[in-house]
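*Asks:* Need a 3D model of the following:
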Amino acid sequence: MDDIPLLCALPEESNGRLALWIPYFGGTKEDGARTLRRFAQAGFIGVGIDPWQHGDRATSESPGEFSAGVFAAFRSRMWPILGRTTLDAMRVIDWADELHGVGSRGVVACGVSMGGDIAISLAGADRRVARVTAIGSSPDWTRPGMEHVDRRGVIIDQGSPSFSGQWFYDRFDPVSHLGAFTRDLELTFEVGTADTHVPPAGAAEFLERLEAEHPCESRRIRIIRHPGLDHTALVQNVGIRERALDWLLAPEA
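*Replies:* Below you'll find the predicted structure:
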C-alpha cells in the first residue's frame, strides 16, 4: 500500500472488520503469518505491516548492527520507528476502509513488545481502533528503568531524542495524551512481573492516572500479570499469545 509493505489474509466470510498485526522489534509481517490466518478464520480481514526500517524496508545494516544502533540511541532511533509506524497503521486503516468499509465497524490491533507499543499509540491516535491487545509492551515511550533484554541489571542509557523523535513523541506517546483514551475502548496489557526490559509498572501507572484524571465508564482496560516471567519468556509464550488472540477476536459484548 503505497510504500508500506503488507501481508494480508482474507476470510471466506468477512465480518466487515479489520485486524492489524504489528511485529516486535526486529520482526516482520511474515512473522505474523499464523496470527493473520487466525484473524481470517474469525472473519476479520487480517493485515500485517512491516514497521518502519523493518522487513522489506530494512536499513542496509545487518540485524545485529541495527539492533545495537537503536538501543545505543533509543530515543533518537526508536521513537521515530514508533511514530512513523503509528502513522503508517493509520494509513493502512484508511486504505482498508476505502476498499471494505471497515472503519465504521471497529478495528482491532495486536502487537508484541515494540508492536504493542505502536498498537497502544494507534488506539490513542485513531478512534476507529476499538480493541487492542499488547504483549510485553508499554504505554510509556520513555520506559523508565529499562534494562538490556539479555543483560539483567544493566540499565539502558536512552540518550536524547532527535528532532523528529521528539516530534513523534509529542504527538503519539500515550502517557502524554491520556485524554485520547477517554472513549469506548477495550485494551489488554499482558505483562511479566519479572520483565525488566519493558517494566510492567508502565501499564499500571498509565491505568492509575487514566482512571484518576479521565474516568470513563465505557472504557475497559485490564492488566494481566504473569508471575515470574521476564520479557523473553513472556513474548515467546505461545499459550499467552493464543489466549490474548481469543480475547481480541471474540464477538463484541
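
*Asks:* alpha carbons only for contacts and neighbour counts from here, please
*Replies:* Fine.

*Asks:* In which helix or strand does residue 233 reside?
*Replies:* Secondary structure assigned from DSSP states H and E places residue 233 in helix 231-235.

*Asks:* Buried residues, that helix. List them.
*Replies:* 231, 234, 235 (16 or more other C-alpha atoms under 10 Å).

*Asks:* ditto for stretch 157-177
*Replies:* With burial defined by 16+ other C-alpha under 10 Å, the residues of stretch 157-177 counted as buried are 158, 161, 162, 165, 166, 168, 169, 172, 173, 174, 175, 177.

*Asks:* any idea how far it is from the chain center?
*Replies:* Here stretch 157-177 is found 16 Å from its chain centre; the criterion is C-alpha atoms, centre = their mean, to the nearest Å.

*Asks:* and for comparison, fold this next one:
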Amino acid sequence: MKNEKQRQQINGAEVTKEWVDGIPVIYKEPAEPQPERRLALFLSGLGGKKEELIPYLADIADRGYIGLAFDLYQHGERGMDQDDVKARVFTNMRRYGWPVLGQTVLDVERVIDWAVSDLGVLPQICMGGISMGGDITICVAGIDSRIRRGAPIIATPDWLRPGMYDLFRPDRILDPGTPDHYASFFYQQFNPITHLERYENCPPMYLILGEEDNHIPPENAERFRSQLSGLYPEAADRLVFHYVTGTPSNHMDIIGRREEWWEGLLDWWLVQERD
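*Replies:* You can find the predicted model right below:
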C-alpha cells in the first residue's frame, strides 16, 4: 500500500519512506532522539530524484534535524524518466518548467503541513535545494512564514531566467520558449522577483552561486537583492551570497565541488534556535 511507512536501506543509509497525498517522501532521523523535532527539507534539481539526496539528508540528520526530500512534480516515482523530464523542459522552459516549479511549491505546503501534524516537527522549517530545488526554496520563503532559514544552491529568483545558456552546451544560449495559459498561471502567482512585497519579512537565506555559472547567472540573484534593497533594505540584508570562484565554476561544477561549500552552509543553515 502506498500509504504505508517503509524502512529502507538506500546507498548504505536507513531512511523512512511514506506517501503524502500522492507525494513520495523519504526522510532520515537523527541517530539519537533530540529535545525538539526539527525539520530540514531539501529538494533536488531538474531531472533529479529524492534518493540522490540521501548523502545530504544524512549530513542533515547528523546535525540533529530530520532531513526530508521528495520527488518534484513529474519526477522520480511521480511520473517521468529523469532524462525525459529534463529534455522536455529544455525544449520549452516556460511551458514545461513553470508547472514543475509551481506544482512543487504547492506540494511543499502539503508536505510541511503533514510533517508538522504527523511527524511532530516544530513549525519552524529549514529549507534548501539545488538548482530548481533552490528556485522553489526562494519562492516558498516568500509565501510561508514557517520557513525560518533558506539555503538555495545555484538558484534563481527570476523564472524568466535571462542570460540562460544550455546546461549541456554552455556555448549556446537556450531559447526559453513560450508558455501556455496553464504555465503562465504559475509564473504570475509565484515568480519571486515580480512579488517583492512578499519578502519584506523573508527569512535569512544563504545563496551558493557559481562565479562562471552561465546557466543560472549570479546576476539573477544579485538583481533580486538590489531591487529588494530599494524597497526593504533590512530584508535585502538577510540575503547572504557565497560565490564559488575559479575554473571550473559553471552550473554543474558547483555540485561537484560541494566539499568547498556544504559544511559551511550547514553551519549557517541549521542553527538550533530556542523559541
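
*Asks:* TM-score for the pair, please.
*Replies:* Remark: TM-score between the superposed chains equals 0.93 [TM-score structural alignment, normalised by the length of structure 1]; 250 aligned residues with a C-alpha RMSD of 1.8 Å.

*Asks:* TSV for the buried residues of helix 231-235 of structure 1, including distance to residue 68 of structure 1?
*Replies:* TSV is the format used below for the buried residues of helix 231-235 of structure 1 (distance: C-alpha to C-alpha, whole Å):
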residue	distance to residue 68 of structure 1
231	18
234	22
235	20
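
*Asks:* closest to residue 1 of structure 1 among these?
*Replies:* Comparing the buried residues of helix 231-235 of structure 1 against residue 1 of structure 1 with C-alpha to C-alpha places residue 235 closest, at 28.4 Å.

*Asks:* for the closest one, what are its contacts?
*Replies:* Counting by C-alpha atoms under 8 Å, 6 or more residues apart in numbering, residue 235 of structure 1 touches 112, 113, 135, 136, 241.

*Asks:* That one maps to what in structure 2?
*Replies:* Structural alignment (TM-score structural alignment) places residue 235 of structure 1 against residue 255 in structure 2.

*Asks:* I'd like the distance between that match and residue 153 of structure 2.
*Replies:* Using C-alpha to C-alpha, to the nearest Å, one gets 9 Å for the distance from residue 255 of structure 2 to residue 153 of structure 2.

*Asks:* Equivalent analysis for residue 225 of structure 2, please.
*Replies:* Taken as C-alpha to C-alpha, the span from residue 225 of structure 2 to residue 153 of structure 2 is 16 Å.

*Asks:* try residue 219 of structure 2
*Replies:* Distance from residue 219 of structure 2 to residue 153 of structure 2, by C-alpha to C-alpha: 14 Å.

*Asks:* With neighbour numbers in mind, choose between those two.
*Replies:* Shown here are residue 219 of structure 2 and residue 153; by other C-alpha atoms under 10 Å, residue 153 has more neighbours (29 against 16).

*Asks:* Contacts only, for the aligned partner of the more buried one in structure 1.
*Replies:* Aligned counterpart of residue 153 of structure 2 in structure 1: residue 135 (TM-score structural alignment). When contacts are counted by C-alpha under 8 Å, 6+ apart, residue 135 of structure 1 is found next to 111, 112, 113, 116, 189, 190, 191, 234, 235, 241.

*Asks:* tell me the SS of the residue mapped onto the first one from structure 2?
*Replies:* Under the alignment (TM-score structural alignment), residue 111 of structure 1 pairs with residue 129 of structure 2. Under the three-state scheme (DSSP: H, G, I helix; E, B strand; the rest coil), residue 129 of structure 2 adopts strand.

*Asks:* which non-adjacent residue is nearest residue 129 of structure 2?
*Replies:* residue 43 (4.4 Å; C-alpha to C-alpha, 6 or more residues apart in numbering).

*Asks:* Could you count how many residues lie near the one you found?
*Replies:* Neighbour tally, residue 43 of structure 2, other C-alpha under 10 Å: 29.

*Asks:* tell me the helices in the stretch 51-200 of structure 1, going along the chain?
*Replies:* 63-72, 74-100, 114-125, 163-172 (DSSP state H, counting those that start in this stretch).

*Asks:* Highest mean neighbour count out of the ones you listed?
*Replies:* helix 114-125 (a mean of 28; mean count of other C-alpha atoms under 10 Å).

*Asks:* angle of that one against helix 163-172?
*Replies:* For helix 114-125 of structure 1 against helix 163-172, the angle between stretch directions is 60 degrees (axes from the mean of the first three to the mean of the last three C-alpha atoms, to 10 degrees).

*Asks:* Counting by contacts, list what helix 114-125 of structure 1 packs against.
*Replies:* Packing partners of helix 114-125 of structure 1 (3 or more C-alpha pairs under 8 Å, 6 or more residues apart in numbering; DSSP states H and E): strand 18-22, helix 74-100, strand 107-112, strand 129-135, helix 163-172.

*Asks:* go again using 7 Å as the cut-off
*Replies:* Under the contact definition 3 or more C-alpha pairs under 7 Å, 6 or more residues apart in numbering; DSSP states H and E, helix 114-125 of structure 1 sits against helix 74-100, strand 107-112, strand 129-135.

*Asks:* what about the last one, how far off from structure 2?
*Replies:* Put plainly, it is strand 129-135 of structure 1. Taking mean C-alpha distance after the TM-score superposition for structure 1, the mean distance separating strand 129-135 of structure 1 from the aligned residues in structure 2 is 0.8 Å.

*Asks:* Point me to the residue sitting closest to the centre of structure 1.
*Replies:* By C-alpha atoms, centre = their mean, the mean C-alpha position of structure 1 lies nearest to residue 116, the distance being 2.1 Å.

*Asks:* out of everything not next to it in sequence, what's closest to that residue?
*Replies:* Leaving out its chain neighbours, the residue that sits closest to residue 116 of structure 1 by C-alpha to C-alpha, 6+ apart is residue 134, at 4.3 Å.

*Asks:* Quick one: residues in contact with the following helix or strand past the helix holding residue 233 of structure 1.
*Replies:* Note on helix 231-235 of structure 1: by DSSP H and E, the next helix or strand toward the C-terminus is helix 238-249. Contact partners of helix 238-249 of structure 1, identified using C-alpha atoms under 7 Å, 6 or more residues apart in numbering, comprise 42, 131, 132, 133.
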